[in-house]
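Enquirer: Next come a sequence and a model predicted from it.
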Amino acid sequence: MYSDTFIRGMRLKRDQVPSFEEYPFHLPSINTLTELVLHPNVTFFVGENGMGKSTLLEAIAVAFGFNPEGGSLNFNFSTYNSHSVLDEYITLIKGVIRPTDGFFLRAETFYNLATTIEELDRAPGPSPRIIDGFGGTSLHEQSHGESFWATFIHRFRGNGIYLLDEPEAALSPMRQLSMLSRIHDLVGEGSQFMIATHSPLLLSYPGAKIIEFTDEGAQETTLEETSHYQIMKQFFDDKDRMLHYLLK
């Protein structure tokens, strides 16, 4: 395993799991899981809906110390306690160094995070505004995509651990390509990424480790072997034929 990284991997405490028939342990990504080795720079989790990739990413984030709804390591809020107990059944294998920055960014709870930032900034006190670390403009006063982008550009400072859950949900294809460039800059500054995604554009990051979750479990793969890439390629190689089949 890599030693010069923040999280080298994780293990599932299979002997402590109460039942593999119940959530979240019945999910394909968890049911057969023993151990995952993560890339020191960028690891992608990919798979169809319901395979458990976001659940696993959330568990890694919570086990590392992040709030289940996202934010930096010092964020502590909860609008709805919906995260699984998986974090209690995994062991993180950490490297010898520690990050100086970190963020858990997830699409489905980003609104709650933005609201919490505004509430904290309204509280009296001499501390600098939290929003200044996100570019200075209220995240609620920007489009969903622009607020995501502002967070990614301004709040991610390098030498950090960054976990992103489906960030493409708010980003145009052009922004996703720009995101690749930003990821590369941050990797050059000593950062590590774990990203759950459906985007073949993001999956194209050179040298990344791609772990695909299927009904058979989790296994390492390549961009070209993922179902996401193959479906997109088939569609654009013969769009009319596929549309005819789908719409007949």
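Expert: Noted; the coordinates are in hand.
Enquirer: C-alpha only now, for contacts and for neighbours.
Expert: Noted.
Enquirer: Please, where are all the strands along this protein?
Expert: With DSSP state E, the ranges of strands along the chain come out as 7-12, 35-37, 42-47, 90-94, 101-106, 160-165, 192-196, 209-214, 217-221.
Enquirer: Spit out the contact partners of the residue at minimal distance from the centre of the chain.
Expert: Residue closest to the mean C-alpha point of the chain, counted by C-alpha atoms, centre = their mean, is residue 164 at 2.4 Å. The contact partners of residue 164, taken as C-alpha atoms under 8 Å, 6 or more residues apart in numbering, are 104, 105, 106, 193, 194, 195, 196.
Enquirer: go on, residue 106?
Expert: Taking C-alpha under 8 Å, 6+ apart as the contact definition, residue 106 lies against 69, 70, 164, 165, 166, 167.
Enquirer: how about the helices in the protein?
Expert: 28-31, 53-64, 110-122, 144-150, 173-188, 200-203, 227-237, 239-247 (DSSP state H).
Enquirer: can I get these in TSV with mean neighbour count and distance to residue 10?
Expert: Putting the helices of the chain into TSV (neighbours: other C-alpha atoms under 10 Å; distance: least, C-alpha to C-alpha, whole Å) gives the following:
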stretch	mean neighbour count	distance to residue 10
helix 28-31	22	12
helix 53-64	23	8
helix 110-122	16	26
helix 144-150	19	28
helix 173-188	16	21
helix 200-203	22	21
helix 227-237	14	25
helix 239-247	10	40
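Enquirer: now those helices in JSON lines, with distance to residue 213?
Expert: Formatted as JSON lines, the helices of the chain follow (distance: least, C-alpha to C-alpha, whole Å):
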{"stretch": "helix 28-31", "distance to residue 213": "6"}
{"stretch": "helix 53-64", "distance to residue 213": "7"}
{"stretch": "helix 110-122", "distance to residue 213": "24"}
{"stretch": "helix 144-150", "distance to residue 213": "26"}
{"stretch": "helix 173-188", "distance to residue 213": "22"}
{"stretch": "helix 200-203", "distance to residue 213": "14"}
{"stretch": "helix 227-237", "distance to residue 213": "11"}
{"stretch": "helix 239-247", "distance to residue 213": "25"}
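Enquirer: second one coming, line it up with the first:
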Amino acid sequence: MFLREIIKMTDKIQHHDQYPFNIPTIRSLDRLSFNKNVTFFVGENGSGKSTLLEAIAYQCGFNTGGGSRNNQYDLESSEARLGDCIRLSWMPKVNQGFFLKAETFYSFASHIDKLAEEDPSLYRYYGGKSLHEQSHGEAFVSLFKNRFGQRGIYILDEPEAALSPQRQILFLSIIHELQKNAQLIIATHSPILMGYPNADIYNFDSIPVTRIGYKETEHYQVTRRFLENREFYLTEILEE
């Protein structure tokens, strides 16, 4: 484990009433510690988990549109104002790793294609061919299997977005191999992924953010109740 703690530097924030500083979880954040090689951020959309994840990536020097320290390309939607207002505590500091942002993965894949025009051998890190020539799920798995693996920190924002349930289960084995030599911080809605054993789960639906047990997460409880009582839920939801 490399990243030990995030500290919010409140004195650097000029406009506490503006986004993203007015997000309740970000406003209440003082510091967040990391005690496991695998940490999950969970919560509803808009709860601040992806915002904090992007700020961590920014402080790591990764492209906030997705990639590593070596991937430099412009993406107008990528900004990390929060990143200038947090400090990361390391032991030891690492510079290797990757930031995966599912919603901007297309732009990252296009960036790799441009680089490969001069050096086609780059595709060896992405399954041997353009990510655009693979299905969305195949491209994600190619990235995980070929680009990840170095000692470092891997920051993943909703990696399940392109993965079928079967591939999510496969990804659990990839997480297990990576965490032997790396640290992973993952924002997810997937009860399959957050089921990885002995991981820390931070609940962003709680103010302040708190650790939560796997079976206490809303994702697990809602999924379990639906699968166990499918007919009841469908009747309640669909009846006119």
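Expert: That came through, no problem. Here the structure is a predicted model, which is why all the values come from computation and not from measurement.
Enquirer: thinking again about what came up before, narrow the contacts of residue 164 of the first structure to just the buried residues.
Expert: 104, 105, 106, 193, 194, 195, 196 (16 or more other C-alpha atoms under 10 Å).
Enquirer: Can you tell me how far the residue mapped onto residue 34 of the first structure from the second structure is from residue 92 of the second structure?
Expert: In the second structure, the residue paired with residue 34 of the first structure is residue 30, using TM-score structural alignment. Going from residue 30 of the second structure to residue 92 of the second structure by C-alpha to C-alpha, to the nearest Å gives 22 Å.
Enquirer: Which of these two has more residues huddled nearby?
Expert: Regarding residue 30 of the second structure and residue 92, a neighbour count based on other C-alpha atoms under 10 Å identifies residue 30 as having more, with 15 against 9.
Enquirer: now the more buried one, nearest residue through space, not along the chain?
Expert: Setting aside the residues directly before and after it, residue 30 of the second structure is nearest to residue 8 in space (C-alpha to C-alpha, 6 or more residues apart in numbering), at 5.5 Å.
Enquirer: Next up, the contacts around the one you found.
Expert: Residues near residue 8 of the second structure by C-alpha under 8 Å, 6+ apart: 29, 30, 31, 85, 86, 87.
Enquirer: lining up these with the first structure, which overlap?
Expert: Retained in the first structure (both residues aligned by TM-score structural alignment, their matches' C-alpha atoms under 8 Å) from the contacts of residue 8 of the second structure: 29, 30, 31, 85, 86, 87.
Enquirer: Of those residues, just the buried ones, PyMOL syntax please.
Expert: The buried residues among these can be selected in PyMOL (16+ other C-alpha under 10 Å) with this line:
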select buried, resi 29+85+86+87
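Enquirer: Include distance to residue 213 of the second structure when you put the kept ones among the contacts of residue 8 of the second structure into TSV, please.
Expert: Formatted as TSV, those follow (distance: C-alpha to C-alpha, whole Å):
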residue	distance to residue 213 of the second structure
29	20
30	22
31	20
85	29
86	26
87	27
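Enquirer: ok, the kept ones among the contacts of residue 8 of the second structure vs residue 239 of the second structure, which is closest?
Expert: Among these, residue 29 lies closest to residue 239 of the second structure (C-alpha to C-alpha), at 42.2 Å.
Enquirer: Hmm, residue 10 and residue 92 of the first structure touching each other?
Expert: Yes. Residue 92 of the first structure is within contact range of residue 10, at 4.4 Å (criterion: C-alpha atoms under 8 Å).
Enquirer: list the residues that contact both of those two?
Expert: residue 60.
Enquirer: what do we get in the first structure for residue 167 of the second structure?
Expert: Matched across to the first structure, residue 167 of the second structure falls on residue 175, judged by TM-score structural alignment.
Enquirer: Need the counterpart of the residue nearest to the centre of the first structure in the second structure.
Expert: Under the alignment (TM-score structural alignment), residue 164 of the first structure pairs with residue 156 of the second structure.
Enquirer: next one: residue 148 of the first structure
Expert: Under the alignment (TM-score structural alignment), residue 148 of the first structure pairs with residue 140 in the second structure.
Enquirer: tell me the contacts of the counterpart of residue 179 of the second structure in the first structure?
Expert: Taking TM-score structural alignment, the alignment pairs residue 179 of the second structure with residue 187 from the first structure. By C-alpha under 8 Å, 6+ apart, the residues touching residue 187 of the first structure are 41, 158, 159.
Enquirer: so which of the residues you listed persist in the second structure?
Expert: Under both residues aligned by TM-score structural alignment, their matches' C-alpha under 8 Å, what those keep in the second structure comes to residue 41.
Enquirer: just the contacts of residue 187 of the first structure now: which is nearest residue 218 of the first structure?
Expert: residue 41 (19.3 Å).
Enquirer: Counterpart of residue 198 of the second structure over in the first structure?
Expert: By TM-score structural alignment, residue 198 of the second structure lines up with residue 207.
Enquirer: List the residues that contact residue 172 of the first structure.
Expert: Contacts of residue 172 of the first structure (C-alpha under 8 Å, 6+ apart): residue 145.
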